[in-house]
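Visitor: everything below, folded, please.
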Amino acid sequence: MTSFDIATQLTGSGDPFNDQQEDVGRGGQDNLVHIRIQQRNGRKTLTTVQGINPIYDFKENFVKALQKKFACNGTVVEHPEYGEIVQLQGDQRNHIKEFLKKVGIAKESNIKVHGF
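Guide: Next comes the predicted model:
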């Protein structure tokens, strides 16, 4: 499956490089996609992705594509201030960053990776 096919599935439109993609964030000041890691218990970690444009269908296509590609479980959590946040099991920061760039959801300059 090519990156164009994945982008078409995620957006539901035929053109992944349209003008809507320039506005990556959820309307915040910086329009950045924030990828963070959180420590759970012991050696378990959780990766969160915040700031992806809401035109993407998070629950149906985006999370399923990430789960299948990275062989991990994931969910979407609704936050009152930050909107929809994608949570994935494990340390998937670099994988998600490369996936977002490859598919064309975010540019290198719009992705901010946090964590230890």
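
Visitor: okay, CA-based contacts and neighbour counts for the rest of this
Guide: Noted.

Visitor: that's a helix at Phe62, yeah?
Guide: Yes - applying DSSP: H, G, I helix; E, B strand; the rest coil, one finds Phe62 inside a helix.

Visitor: which is the next helix or strand following the longest helix along the chain?
Guide: The longest helix of the chain (DSSP state H) is helix 93-103. Following helix 93-103 in sequence order, the next helix or strand is strand 111-113 (DSSP states H and E).

Visitor: here is a second sequence; please produce its structure as well for comparison:
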Amino acid sequence: MNIYTSSLSIATSLPVSYQAKYMVELEFQVPTTFDPFAEANDNSAAAGGKEYVHIRIQQRNGKKSLTTVQGLKKEFSYDKILKDLKKEFCCNGTVVQDKELGKVIQLQGDQRKNVSNFLVKAAIVKKDQIKLHGFLKNWAWRSGVQCI
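Guide: Next up is the predicted model:
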């Protein structure tokens, strides 16, 4: 019996009548590697017209973390948005230019909830266009923000 097979049929030395009555065929899925940036790089989502803003958390040393905001429209001034975010949340941050992802805003600490609320209040994006990535907290499902 191999645990990595895609489907597994359970067969024992029991008589056929017992096998038909009590045995069930189980299907297992092989675990695949998960890429959290796969949706962001997918061009088919952009063709659908629904652009998402991805807010992620990355763990640094120990308790330290970094919040990244990616997917804002190019017509916005990232520097002005960053300046307001830093002032509002009393944290440091920067704008990073990435080859594949474009401009990405980075903030110190876990600012996912704050950034999400700020972007909606400032009418930069709508609530249904925000995707939060990382570990799920209780506030996420109560506030109606889509989490991955």
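
Visitor: one step back: in the second structure, what residues pair with the longest helix of the first structure?
Guide: On the second structure, the counterpart of helix 93-103 of the first structure by TM-score structural alignment is residues 112-122.

Visitor: mind listing what's buried in that stretch?
Guide: Residues of stretch 112-122 of the second structure classed as buried: 112, 115-116, 118-119 (neighbour count, 16 or more other C-alpha atoms under 10 Å).

Visitor: average gap between the longest helix of the first structure and the second structure?
Guide: Superposed on the second structure, helix 93-103 of the first structure shows a mean distance to its aligned partners of 0.4 Å (mean C-alpha distance after the TM-score superposition for the first structure).

Visitor: what sits up against that helix?
Guide: The contact list for helix 93-103 of the first structure (C-alpha atoms under 8 Å, 6 or more residues apart in numbering) reads 3-4, 6-7, 35-37, 47, 66, 70, 106-108, 111, 113.

Visitor: centre-most residue in the first structure?
Guide: Nearest to the mean C-alpha position of the first structure, counting by C-alpha atoms, centre = their mean, stands Val49 at 5.1 Å.

Visitor: so it makes contact with Leu32?
Guide: No - applying C-alpha atoms under 8 Å, one finds Val49 of the first structure not in contact with Leu32, separated by 10.5 Å.

Visitor: counterpart of Arg36 of the first structure over in the second structure?
Guide: Counting by TM-score structural alignment, Arg36 of the first structure lines up with Arg56 in the second structure.

Visitor: same thing with Val113 of the first structure?
Guide: That one, Val113 of the first structure, aligns with Leu132 by TM-score structural alignment.

Visitor: correct me if wrong: that match contacts Thr68.
Guide: No - using C-alpha under 8 Å, Leu132 of the second structure is not in contact with Thr68, being 10.2 Å away.

Visitor: of these two, who's got more company?
Guide: Using other C-alpha atoms under 10 Å as the criterion, Leu132 of the second structure and Thr68 rank with Thr68 on top: 25 against 20.

Visitor: which residue in the first structure aligns with the more buried one?
Guide: Applying TM-score structural alignment, one finds that Thr68 of the second structure aligns to Thr48 in the first structure.

Visitor: could you find the closest non-adjacent residue to its match?
Guide: Nearest non-adjacent residue to Thr48 of the first structure, counting by C-alpha to C-alpha, 6 or more residues apart in numbering: Gln87, 4.5 Å away.

Visitor: what about the one you found, neighbour count?
Guide: 22.

Visitor: and it, what element?
Guide: Under the criterion of DSSP H and E, Gln87 of the first structure resides in strand 83-89.

Visitor: so which bits of that strand are buried?
Guide: 84-89.

Visitor: same list, the residues you listed, but as TSV with distance to Glu78 of the first structure please.
Guide: Shown next, in TSV, are those (distance: C-alpha to C-alpha, whole Å):
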residue	distance to Glu78 of the first structure
Glu84	5
Ile85	6
Val86	9
Gln87	11
Leu88	14
Gln89	17
